[in-house]
Every structure is written in structure tokens, then in C-alpha cells.
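> need a 3D model of the sequence below.
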Amino acid sequence: MTLLFDLPAASAVPVLGAEARYPVRRVFCVGRNYAAHALELGNAVDREAPIWFTKAPAALCLSGETIPYPPGTASCHYEMELVVAIGAPAFRIGPEAALDVVFGYACGLDMTRRDLQNAAKAKGYPWDTGKDFENGAVIAPITPAARFGEVAGQRIALAQNGEARQDGTLADMIWSIPELIADLSRLYHLAPGDLVYTGTPAGVGPVAAGDVLEGTIEGLEPVRLEIGPAE
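Below is the predicted model:
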């Protein structure tokens, strides 16, 4: 088969202690998974089912990069998150089997064009332009699951230019990792290469050119991002 043009190579994430990288197939994100964050944005806490949205693999950005301030927005926000990397096929599995398909975990940033997201929400439109954009899914190197251990009460935090902005624990999540994976596997045939961003604690806020973001989760490699001038 002859193609009209070549596509960029697939996005791939470094893996701690390994030479091979983790290729990214899809990026799933869950919204409002920390009650305090939902409330700070004026949203109701929905405990009936997780709220899902997606980002294209082209939105992926590796930790340590400097990115231009995103286009089309005057209010780009950081959201510090735990990212789960899927390592085995999963379809309609229960929470009791969900951790068996986890390859590893990473620190991530779900960057959000908040003004575009809010405008879309007000009209009942999808969030796509507010969430899915170049460099909007930042990720640190993946730590294999066996090395990280159990997801429990590890601290999750973010500093902006050295000032603390977000500070919580993974135990604050409304939906646990097994519950999230089980729910997502009802909707999709999950497979190796799928990333799951699991929501953010309270304390989100805007970034500006020159800002340096540093996010941490106990036991994982930190994520770092610098915001450059707009193009």
C-alpha cells in the first residue's frame, strides 16, 4: 500500500529502568474524580459513574519540555494527575481483576484551556477544544507497577514557580483505580498503549509565560513543564 504522505512516529514514553519505551495508543481522562476539585469549579460531585473524555496521542508532551503558551486561550490551567498505563487487553472486566492489566504509573499534567471548556459547558457542547490540544497531555517517565506498589494514600502535589498550588492524596479519589479501569473496559476494548489520566485534586489555576510547573506523587518520577511565550 502506498501512502500519500508520512505520519509522525507514534508517541512513546520512557520507562524507568528500561531501554524500550511505552508507545501510546490512546489517552483517556476522567473528570471530577476529586470532590474538592469539582466543588472549586462549581460542579456537582457525580458518584453514579465516572465522567470520561479523551485526548489524541498527538497531545502528548514529555516531562522536561518547554512549550509555547497554548493558542486560542487566555486561561490555560494546570491539573496534576496520576496516570495509569495499561499493559494487557481488558474488556468488561471487574474491579477485582483490573490491577492485573496495569503496566505502570506516572505523574501527568492534564493542561486545560479553561475559558474554552467553560464556554462549551455553558452551551452544552463537548469539551474537545478545551481539553484536546497540542502539549495538553504531559507525562513523566512510567514506573512499572511492581516497583510502585499499591495505589493508596500517596501524596500528590504541584508547585508553580516553587509555590505550592495543589496538595492531596490518591486516597481522595472518588473512583479508585480498579473502579476506573473496570468502568472504562465496559466502554472500550482496552489494550497496551492506553493511558488513563485519573483526575486532579483541588487547587488548579492559570499559567503564564515563564512559569515552571513541578508535579510530584510519592514513589514516582516527578513531572516538570515550562511555559514559553505564545507563538
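
> use CA for all of it now, contacts and neighbours both
OK.

> other SSEs contacting the longest strand along the chain?
In the chain, assigned by DSSP state E, the strand with the most residues is strand 102-110. With contacts defined as 3 or more CA pairs under 8 Å, 6 or more residues apart in numbering; DSSP states H and E, the packing partners of strand 102-110 are strand 80-86, strand 137-139, strand 143-144, helix 145-148, strand 212-217, strand 223-228.

> now render the ones you listed as CSV, adding mean neighbour count.
CSV is the format used below for those (neighbours: other CA atoms under 10 Å):
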stretch, mean neighbour count
strand 80-86, 26
strand 137-139, 26
strand 143-144, 22
helix 145-148, 14
strand 212-217, 23
strand 223-228, 21
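
> tell me which of the ones you listed sits nearest to Trp175.
Nearest to Trp175 among those is strand 80-86; the distance by CA to CA comes to 12.6 Å.

> could you also give me the structure for this next sequence, so I can compare it with the first?
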Amino acid sequence: MTLLFDPQPPILAQTSDGHDYPVRRLFCIGRNYADHAKEMGVEVDREAPFYFTKWAETVVPSGPIAYPSMTGNYHYEAELVVAIGTGGRDIPMHRAAKHIYGYATGLDMTRRDLQLEARAKGRPWDGGKNVEQSSPLGLIHPIGETGELSAGAIRLTVNGDVKQQADLADFIHPVPDLIAFLSRAYRLEPGDLIYTGTPAGVGAVVPGDEIVVSIDGLTDTKVKIMPVADD
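The predicted structure follows:
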């Protein structure tokens, strides 16, 4: 048997020590900072994490990204990203760190107008969230280099102006809780990325804007918004 067409090559993220990290799946946590939940007009849910998924091919390194089609309200969301290094199911919280390869800064770029329209109709958020180049990712730092990240400043700037600023200690659901929860629903595997949620202060960008995401101890994610790509 022969392939009808060549498969797409794997999506490779970069690590701080020069390795390639093959990306498998993205689990994106919503409403994990109370102030962001409030600014989005939804109640804070402390019972269980809320999440959605995105394709691996949305992951891109720091650099230029295209302003997408079908939106006039493209938002930034700064995130701590957890990279899974060891698979497992039903992982207890006290063992969660053993399954972490490392951490990175990242962005969950969002077609906010499409997301809110879908939310109002009770429909999935795919059109707003699962968009080409919408998951920029900084270098992944191995956990042996950073230790477990349960606190530390997270900040986002647009053209040098601070738009988001908080502390990882403000998480409603800390990283061990997220790993334990997701591993009950799915077997987590090496290559899975968990985008852990964004602080308050989200907002729109336009072509020409430059975004920088910073987290203490990690490499910044830096992107510039470019005009809609011509196919």
C-alpha cells in the first residue's frame, strides 16, 4: 500500500538545552485566574478545571504570526505552559511533578468575537481558539533547571506597555491539580502541553503590534502581529 500524500512532519518545540520536543496535544485551561473569569463575565469555578483542546500545529516559536481571517477582535492571553515528559493515567497530585518535562511561556491567541458568539449560542469554541499560529511557545526549560513552578511573576506587554500582570500563585487550580484532573479523563503522554490559563487584562491587537510574555525564570515568548497571510 502507498500513501495518497505525504503526512505532515511532526511539530517540534525547542528546549532551552537544545533539544527538539515533539508536540502531541494541547490542553488549554480556561478561567484559572479569578480576575480573568470576572472580566469575561463568568463565575469562578473552584470545583473542577475547565478546559478545551487545540491542534499541535497551532504551536509556533517566537517570531511573526499572521492576523487571522474572520475576526476584528484578536486577543492575546499570556500563559504558563507545562510540557509533559512521562505519560500516565490517574496521576495523584503528589506525583504530578514526576510527569513534567518542563515549563515555557506561551500565548493562547483568540478570535474573541467568534469565541463570544459561540459561547452565547452554547456552541464549542473551536472557531475562536483553534486557529493557525494561535499558540506561540517559548523555549521549554526542563524542570531540573527551574524546579517546580508554583509561584512567580507572569507579565505581558504590547509595544512595551504592561497589559497583564499577576503571579502563578494566583491559580485557582495549581499545576498538580491540572495534571491529576486531565489524567483522569485521558492518558497523558509525552508531548502533551498544558496551557494553564491567563490572568486578567486580555485585549485586542492589530497588525504591527509586538507582544512579549515573561515569567520569572523562563525565556520570553515574543511575537509580532503581521497582516493576514495570503494563501
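
> so where is the longest strand of the first structure in the second structure?
Mapping strand 102-110 of the first structure onto the second structure (TM-score structural alignment) gives residues 100-108.

> give me the most central residue, the second structure.
For the second structure, Tyr195 is the residue whose C-alpha lies nearest the centre (CA atoms, centre = their mean; 3.4 Å).

> counterpart of that one in the first structure?
So, by TM-score structural alignment, Tyr195 of the second structure is matched to Tyr197.

> related to what we said a few turns ago, got the helices and strands packed on strand 102-110 of the first structure as JSON lines, with distance to Ala106 of the first structure columns?
Shown next, in JSON lines, are these (distance: least, CA to CA, whole Å):
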{"stretch": "strand 80-86", "distance to Ala106 of the first structure": "5"}
{"stretch": "strand 137-139", "distance to Ala106 of the first structure": "7"}
{"stretch": "strand 143-144", "distance to Ala106 of the first structure": "6"}
{"stretch": "helix 145-148", "distance to Ala106 of the first structure": "10"}
{"stretch": "strand 212-217", "distance to Ala106 of the first structure": "8"}
{"stretch": "strand 223-228", "distance to Ala106 of the first structure": "8"}
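
> the very next helix or strand once past the longest strand of the first structure vs the second structure, mean deviation?
Reading on from strand 102-110 of the first structure to the C-terminus, the next helix or strand found by DSSP states H and E is strand 112-113. Once fitted to the second structure, strand 112-113 of the first structure is off its aligned match by 0.5 Å on average (mean CA distance after the TM-score superposition for the first structure).

> now strand 112-113 of the first structure, how far from the centre of its chain.
Relative to the centre of its chain, strand 112-113 of the first structure is centred 12 Å away, using CA atoms, centre = their mean, to the nearest Å.

> identify the residues contacting that strand?
70, 73-79, 129-131, 136 (CA atoms under 8 Å, 6 or more residues apart in numbering).

> and these, which are buried?
For the contacts of strand 112-113 of the first structure, a neighbour count by 16 or more other CA atoms under 10 Å gives the buried set as 70, 75-79, 129-131, 136.

> of these, which belong to helices?
129-131 (DSSP state H).

> can you redo the residues you listed as TSV with distance to Leu213 of the first structure?
What follows is those, written out as TSV (distance: CA to CA, whole Å):
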residue	distance to Leu213 of the first structure
Thr129	22
Gly130	19
Lys131	18
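
> turn the contacts of strand 112-113 of the first structure into TSV, columns for distance to Leu220 of the first structure.
Formatted as TSV, the contacts of strand 112-113 of the first structure follow (distance: CA to CA, whole Å):
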residue	distance to Leu220 of the first structure
Pro70	27
Thr73	31
Ala74	32
Ser75	29
Cys76	25
His77	22
Tyr78	19
Glu79	17
Thr129	30
Gly130	28
Lys131	24
Gly136	20
